[in-house]
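> Pasting the sequence and the predicted coordinates here, then a few questions.
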Amino acid sequence: MSNPIPQGHEGLIPHLTCDPCKDAITFYREAFGAEELQRGEHPDTGKIMHAALRIEGRVLYLCDDFPEFCADGKPNSPKALGGSPVTIHRYVPDCDAAIARAERAGATVMMPPGDQFWGDRYGVVVDPFGHRWSLATHVREVSEAELADVMAQMAPIPEQ
């Protein structure tokens, strides 16, 4: 009997809709050092129905936007929807270098790298396809008591 979970595909696998997907594969190679594992193109349109990449040992799935195959017939890429509420988080050896590399490849820096109260150097980019990526380097240990103290000092969130 074959393994019901393919080797290297354990755990959660983000599956991103990117428009156009071929450009996303190129961007993820340049920005994050992705390795392409698999690509399946639609025979008539050449659009990517399924692609698998590996970034630092973890798998990421991609596909083009295919509204014609969705029940509601509407596009669902972050570009078409005006953004995405999802952020993909990565720990990297050098947050500043990772954000600079992503920016050189075409990402927009939404939050420049900075030291954060929870012990990470952290920043956020949005890729050219509308997906947010947070990149962090853990720089110091922070106790639960220190975290609680900092959070208690934060300004309250205004009511809406």
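Cool, the structure landed. These numbers were taken from a predicted model, which means no experiment stands behind them.
> Please make it C-alpha for all contacts and neighbour counts, starting now.
Noted.
> For the one residue sitting closest to the centre of the chain, which non-adjacent residue is closest in space?
The structure's the chain has its C-alpha centroid closest to Ile88; by C-alpha atoms, centre = their mean the separation is 3.5 Å. Using C-alpha to C-alpha, 6 or more residues apart in numbering and skipping the chain neighbours, the partner closest in space to Ile88 is Trp133 (4.7 Å).
> quick one: that neighbour and Glu144, what's the gap?
As judged by C-alpha to C-alpha, to the nearest Å, Trp133 and Glu144 stand 26 Å apart.
> So which of those two has more stuff around it?
Neighbours were tallied for Trp133 and for Glu144 using other C-alpha atoms under 10 Å; the higher tally belongs to Trp133 (21 against 9).
> Can you verify my assumption that that one contacts Pro85?
No: in this structure Trp133 lies outside contact range of Pro85 using C-alpha atoms under 8 Å: 11.3 Å.
> Which secondary structure element is home to Ala102?
In this assignment (DSSP states H and E), Ala102 forms part of helix 95-105.
> Name the residues that touch that helix?
Contacts of helix 95-105 with the rest of the structure, by C-alpha atoms under 8 Å, 6 or more residues apart in numbering, involve 27, 30-32, 92, 109, 112-113, 121-125, 127, 135-137.
> try it against this one:
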Amino acid sequence: MNLKPNRSIPSASVIPVLIYPDVRAAVAWLGAAFGFVERVRIGEDHRAQLAFGDGAVIVGDTHGERRPPRPGEVTHSVTVRVDDVRAHCARAREHGARIVMEPTDFEYGERQYTAEDPAGHRWTFSETLADVAPEEWGGQTVSGG
């Protein structure tokens, strides 16, 4: 895939849009707790594009049918790769993230933790420990991607 560049949209090929009751507060918190960087602001409290490495997420306001998660339900999770899960988890905890799963090493070569942000979105942060073939832990490689 060869995507055309456009400075008005993140360059990532998959861009989650997460809804928050207060976009500005979400941008500030996601930056402080998780290390996201705001790259584009659309209106004062309408939307913001955030970057993390070569990935991106858009934070959107509540409007019409757009709503943040409801307590007690998990409808999605965003996975973000980081260099040091333990340090990242400590930073997130320091900023009030609810740690749902402490840093854990998995047979598929990743150390991960899961956190919930103040709006109820679930985030899994993953640190690669080793390059492990899916077949070694019960997965199956389906395509070359």
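Perfect, I can see it now. These numbers come from a predicted model, not from an experiment.
> one step back: now which residue in the second structure aligns to the residue nearest to Ile88 of the first structure?
Using TM-score structural alignment as the criterion, Trp133 of the first structure maps onto Trp123 of the second structure.
> Equivalent analysis for His89 of the first structure, please.
In the second structure, His89 of the first structure lines up with Thr79, judged by TM-score structural alignment.
> Can you get me a residue count around that match?
Counted with other C-alpha under 10 Å, Thr79 of the second structure comes out at 14.
> now do Leu30 of the second structure
Neighbourhood size, Leu30 of the second structure [other C-alpha under 10 Å]: 21.
> How about the contacts made by the residue nearest to it when sequence neighbours are not counted?
Computed as C-alpha to C-alpha, 6+ apart, the closest residue to Leu30 of the second structure that is not its neighbour in sequence is Phe36, at 5.8 Å. Phe36 of the second structure makes contact with Val27, Leu30, Leu50, Ala51, Phe52, according to C-alpha under 8 Å, 6+ apart.
> Show me what the last one aligns to in the first structure.
Phe52 of the second structure maps onto Ile55 in the first structure when the alignment is built from TM-score structural alignment.
> and its match, how many residues sit next to it?
Ile55 of the first structure has 15 neighbours, counted by other C-alpha under 10 Å.
> ranges for the helices of the second structure?
Under the criterion DSSP state H, helices of the second structure are mapped to 23-29, 85-94.
> could you dump those to CSV with distance to Ser11 of the second structure and mean neighbour count?
Formatted as CSV, the helices of the second structure follow (distance: least, C-alpha to C-alpha, whole Å; neighbours: other C-alpha atoms under 10 Å):
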stretch, distance to Ser11 of the second structure, mean neighbour count
helix 23-29, 19, 18
helix 85-94, 24, 18
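> closest one to Ile58 of the second structure among those?
helix 23-29 (9.7 Å; C-alpha to C-alpha).
> show me the residues around the aligned partner of Asp61 of the second structure in the first structure that make contact.
Aligned counterpart of Asp61 of the second structure in the first structure: Asp64 (TM-score structural alignment). Under the criterion of C-alpha under 8 Å, 6+ apart, the contact list for Asp64 of the first structure reads Thr17, Cys18, Asp19, Pro20, Cys21, Lys47, Ile48, Met49, His50.
> 7 Å instead, please
Contacts for Asp64 of the first structure were tallied using C-alpha atoms under 7 Å, 6 or more residues apart in numbering; they are Thr17, Cys18, Asp19, Pro20, Cys21, Lys47, Ile48, Met49.
> how close does the nearest residue to Asp45 of the second structure once chain neighbours are set aside get to Glu73 of the second structure?
Excluding the flanking residues, the one nearest Asp45 of the second structure by C-alpha to C-alpha, 6+ apart is Val23, at 5.3 Å. According to C-alpha to C-alpha, Val23 of the second structure and Glu73 of the second structure sit 21 Å apart.
> Lovely, talk soon.
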